[in-house]
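Asker: Got a predicted structure here, sequence first:
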Amino acid sequence: EMTFVENRFFKLFYYIYLNHLLPAFAKIFSKNPAAYHYLADSIMNFPSPDAFSKILEEAGMVHVEKYPLTFGITWLHIGKKAISS
């Protein structure tokens, strides 16, 4: 999942990219630039990796693990469905 970066170094750059550069490029190259505003909003409002892992656990997943990718911009979440008795 894509999430807003927690790394202080990348946070400002990522914010500028999501809210200014991406929409500007979308106006030029996309037939649906509004989709890129939606993408930026959904990334910025997506739960943190820890919060999303907790959501997975509350939904019944077990052995939930998370791995940062691309400097923490993207996270891989892995969980297993609990076996019912």
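Answerer: Sure thing, it's come through.

Asker: From here on, just use CA atoms for contacts and neighbour counts.
Answerer: Fine.

Asker: I'd assumed residue 62 was in a strand, is it?
Answerer: Yes - assignment of residue 62 by DSSP: H, G, I helix; E, B strand; the rest coil places it within a strand.

Asker: For it, which non-adjacent residue is closest in space?
Answerer: residue 80 (5.2 Å; CA to CA, 6 or more residues apart in numbering).

Asker: Could you list every helix and strand in contact with the stretch of helix or strand the one you found belongs to?
Answerer: If you go by DSSP states H and E, residue 80 is part of strand 74-81. Applying 3 or more CA pairs under 8 Å, 6 or more residues apart in numbering; DSSP states H and E, one finds that strand 74-81 makes contact with helix 49-58, strand 61-69.

Asker: In addition, the following structure is provided for comparison:
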Amino acid sequence: MFADIAEKIVAGGGALPLLALDLGITQDQLRERLAMMEHMGYLSRPECSPEEQATTGCGCCSGCSKESGDRFFLTEKGMKLIRKG
């Protein structure tokens, strides 16, 4: 499941509700998995400057849930997870 989530994030992510639906899990389950992946070092949250957020929205990251403000990108370890899968 982690590889599936990582692939979706690399492909552009999307809003949590849509991503969860696409993966066939609930939003709470997705949030739990994202938290686990972040804790395990597969994901990281970008540090977007206020200027970047104002001009590009979520352009400084690979995956985003605009409704909740959750933004993630894959770390090097996360990219290896995709290459293995």
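Answerer: All right, it came through fine. Please read these numbers as outputs of a predicted model, since none were measured by experiment.

Asker: Got a TM-score for the pair?
Answerer: After superposition, the two chains reach a TM-score (TM-score structural alignment, normalised by the length of structure 1) of 0.28; 45 aligned residues with a CA RMSD of 4.2 Å.

Asker: Tell me which of the helices and strands packed on strand 74-81 of structure 1 is the most buried.
Answerer: Using mean count of other CA atoms under 10 Å, the stretch among these with the largest mean neighbour count is helix 49-58, at a mean of 16.

Asker: how many neighbours does residue 81 of structure 2 have?
Answerer: 17 (other CA atoms under 10 Å).

Asker: circling back to that earlier point, and the strand holding residue 80 of structure 1, what's buried?
Answerer: Neighbour-count burial for strand 74-81 of structure 1 flags 74, 75 (criterion: 16 or more other CA atoms under 10 Å).

Asker: Give me the distance between residue 42 of structure 1 and residue 79 of structure 1.
Answerer: Relative to residue 79 of structure 1, residue 42 of structure 1 is positioned 22 Å away (CA to CA, to the nearest Å).

Asker: export the helices and strands packed on strand 74-81 of structure 1 to TSV and tack on distance to residue 24 of structure 1?
Answerer: Below are these laid out as TSV (distance: least, CA to CA, whole Å):
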stretch	distance to residue 24 of structure 1
helix 49-58	28
strand 61-69	25
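
Asker: Tell me the spacing between the residue nearest to residue 33 of structure 2 when sequence neighbours are not counted and residue 50 of structure 2.
Answerer: Nearest non-adjacent residue to residue 33 of structure 2, counting by CA to CA, 6+ apart: residue 2, 7.4 Å away. Separation of residue 2 of structure 2 from residue 50 of structure 2 (CA to CA) stands at 30 Å.
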